[in-house]
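A.B. asks: sequence? don't have it. structure:
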């Protein structure tokens, strides 16, 4: 059997062609060409076309038997019934609803009620608040389909406007306990006239239509699996689906996700509770990670600077660094302050570009460690942590992460764990074992923390927390 996996990530189109019998894996990726200055607002049909074109290249001349899909949580596009675009796709970094969300968060009763029902926080990243923002701006949302990028791609391929509870758990409109659209949330927020896609199983399929087949250069009728969120699929890809197993991805954004037996909510409202395609997840996510490193590289050293040349700059012995708050794109976990802003604090005349760059790497890790401590307070220390993402291309940053967390980090051997997760879901949907020798086997590399650095990073984290507390954004007016 040959499985074609297609993923629309935050920045790139990715495809994998997997031959289950030969164990051969063929991966291609390509950065999206975006038509505007704001990468958080995208032409959903252009993204779909670029992904399908890449899939066509990867599957050329191959007899594909199954298509599986992966994409981002939290996107929103309004569509007419015929899928004509009413709005672009507003992805997770879109902060247009930040003022609205800040006003709503002033109502503690509403905030706790919403979190308790959905597992989500009142924050601009969630589609439910993007919908409210659009309506507040005068948009007519009545009768419009509310979709995300993965659901749109599935609809373009199959003609069916379906989603599943895993993808829908990141909308703020799904009940965390029942796994169904939450009628009470929809009614209280006055969104009953918005059309939400029917929920189907994570292993449900629909046949590839003739137009979809033409776009991919394949035959019509191939089953297409309902799409999954890349975060949830990473959990499946790294086989971290048993309670207490955590995946930790440091890519464009950062996320920590721990598998749980039941939906689990934080009393401090600092974490979220979504669903992977195979079970509940508790987690925390940050908007600033690799995107902040890219920003710092370009502004400190120039857009042409090579990361390999920057790798030797950080020094574990460097003291008295500036404090960097990685909220250039607002804050999600743990404080959920969309209006929070980032930058350097405690700058001194002797600080060099190398100091600034190292403080960015450390500030990002401190932010994620802040999230980790909130998760540990609810669930206890994880049994296992699997680290993945662009962080692994920097041995210095990887070791720094283990040192700050004070925990062993198992390095994911899978460069594209979310796509592997989509393939595993395809194997499950066809009655096969999720495990496969092409993806599994061998002893994983483990990064161990250096205990001698503990005091230095504890002091750095304390400084970070102090500046985090001092820079909380003011409340907005009614």
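C.D. replies: Yes, it's here. This structure is a prediction, so every number in the text was calculated from the model and none was measured. Numbers count the residues shown, from 1 in each chain.
A.B. asks: C-alpha only now, for contacts and for neighbours.
C.D. replies: OK.
A.B. asks: Would you check that residue 154 makes contact with residue 223?
C.D. replies: No. Assessed by Cα atoms under 8 Å, residue 154 is found out of contact with residue 223, at 11.0 Å.
A.B. asks: So for those two, which sits in the more crowded spot?
C.D. replies: Set residue 154 next to residue 223 and count neighbours by other Cα atoms under 10 Å: residue 154 wins out with 27 against 19.
A.B. asks: helices or strands next to the helix or strand encompassing the more buried one in the packing?
C.D. replies: Using DSSP states H and E, residue 154 sits within helix 149-158. For helix 149-158, the helices and strands in contact under the criterion 3 or more Cα pairs under 8 Å, 6 or more residues apart in numbering; DSSP states H and E are helix 44-58, strand 66-71, helix 210-216, strand 223-225.
A.B. asks: Go through the protein and flag its longest helix.
C.D. replies: Assignment by DSSP state H gives helix 353-379 as the longest helix of the chain.
A.B. asks: how distant is whichever helix or strand comes after that one from the center of its chain?
C.D. replies: Sequence order places strand 384-388 as the next helix or strand after helix 353-379, per DSSP H and E. The chain centroid and the centroid of strand 384-388 are separated by 15 Å, computed with Cα atoms, centre = their mean, to the nearest Å.
A.B. asks: take the one below as the second:
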């Protein structure tokens, strides 16, 4: 058997999956790493721990497919990460992840003075502290000594590949997501570079998503257990590859993903930007561009709800409790903005809220409201995507939440449309593998993924769709009304950073 290995470097773990040439998973490994959030708005990780997770996962999967032929390895990675490297190729910083919001003031400034709109029109990246452009503006002010030593500015996949091959390269897809690349020239944007305080020479070499890297460092290949000349395809970002991995790569098909965070995305054949700057435009491959909106608050909010309300119970028990609560959670609404928000708000200061709380509501009702609030927020993004690309003909759902029957039904009811769930939940890893297959001539085109996604089932809307159609405008109105208070609340929290810790200690 011939297998292609897809590596998905995610926010909280790296997943490595070996697929046969029909897209069937033959082996897998998942290695996690911690996210450091020791101060407000901070979200950092160790590049060495992530590199170790990648190599460990590859070694584990290679051992599982011993005796089979490994055609190659292809990569997916989370977007918007930043690592500053010195002249000796050593990290000067940790990995600043997409969730790091410390550059919020710079994003606000760019939006306020009009420069943000012009940048968005050239880069396709909404102005937000998630983007490396804004992170670098913050680093220039907050850590000038570090930036003075910066020989290279890279992302996490660039770091992993440098350790494997000794070259700094970045694919168009991840470069597009930095906010530093012009999507019409497919090169670094001079104005964005000037704002970030970096030069093109400090950034990786730009290559297409099907670019092959040659001759792995022998010691790394030996550690993994493969030949040094095993083909490695650079791949793309996890967002666009997730669309590929659920076969949502034709106009009219929308992918809805919820993992730690979430997104709503669809594919168009040329770059098109939302005139209001609320959606991203990201490159996948020639003639395939993904537009959509990412949300900060997906599974991470569900995890918070478990820890806050039912720390002694597992997720299956929580889901069973929430399933007993009627649709609409007895009029209790939840705005899920616990970590600021990207789409649809693009406001790092956004904060979460329960609205409509009464003495009759209990913890189970709050759980159901949390699930509904996460889904309402995704639907709000869906409405923006539909306004730009047209009403969807099909919805594909993926991510960890897709394992939950309750959430699948909730998604179908809130979206008031049938939702198809592919067999494979590791859509970004499969997308990476398919891109690798196409790059190596093992499949004729990316469209071959349609026959690889495995058996699927479709969730039809229930009568509860009418309840959510009634509540959604109320939820949207509440979100709009509270938007003006977020800056003041976030400002108070930053001025009193120990307040939450003190409360937690008392509990």
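C.D. replies: Nice, I can see it. All figures in this text were calculated on a predicted structure; none of them were measured in a lab.
A.B. asks: follow-up on the earlier one: out of the helices and strands packed on helix 149-158 of the first structure, which gets nearest to residue 440 of the first structure?
C.D. replies: strand 66-71 (19.5 Å; Cα to Cα).
A.B. asks: Relative to the second structure, which residues correspond to the helix or strand following that closest one?
C.D. replies: The C-terminal neighbour of strand 66-71 of the first structure among helices and strands, as given by DSSP H and E, is strand 77-79. Mapping strand 77-79 of the first structure onto the second structure (TM-score structural alignment) gives residues 83-85.
A.B. asks: who touches the matching stretch?
C.D. replies: 91-96, 146-147, 150-156 (Cα atoms under 8 Å, 6 or more residues apart in numbering).
A.B. asks: make it 7 Å
C.D. replies: 91-96, 150-155 (Cα atoms under 7 Å, 6 or more residues apart in numbering).
A.B. asks: do stretch 142-161 of the first structure as well
C.D. replies: 44, 48, 70-71, 75-81, 89, 162-163, 193-197, 206-209, 212, 226-227.
A.B. asks: 6 Å instead, please
C.D. replies: 48, 71, 75-80, 193-197, 207-209, 212, 227 (Cα atoms under 6 Å, 6 or more residues apart in numbering).
A.B. asks: What's the separation between the aligned partner of residue 272 of the first structure in the second structure and residue 274 of the second structure?
C.D. replies: Matched to the second structure by TM-score structural alignment, residue 272 of the first structure sits across from residue 280. The gap separating residue 280 of the second structure from residue 274 of the second structure is 8 Å, by Cα to Cα, to the nearest Å.
A.B. asks: again, but for residue 473 of the second structure
C.D. replies: Residue 473 of the second structure is 22 Å from residue 274 of the second structure, by Cα to Cα.
A.B. asks: So which of those two has more stuff around it?
C.D. replies: residue 274 (20 against 12).
A.B. asks: re the thing from before, which among the helices and strands packed on helix 149-158 of the first structure is found nearest to residue 234 of the first structure?
C.D. replies: strand 66-71 (9.9 Å).
A.B. asks: Quick one: average offset of that closest one versus the second structure, please.
C.D. replies: Overlaying the second structure shows strand 66-71 of the first structure at a mean distance of 1.4 Å from the equivalent residues (mean Cα distance after the TM-score superposition for the first structure).
A.B. asks: Give me the contact list for that strand.
C.D. replies: 3-9, 150, 222-225, 227-230, 422.
A.B. asks: Also compute the angle for it relative to helix 149-158, please.
C.D. replies: Angle of strand 66-71 of the first structure versus helix 149-158, following axes from the mean of the first three to the mean of the last three Cα atoms, to 10 degrees, is 150 degrees.
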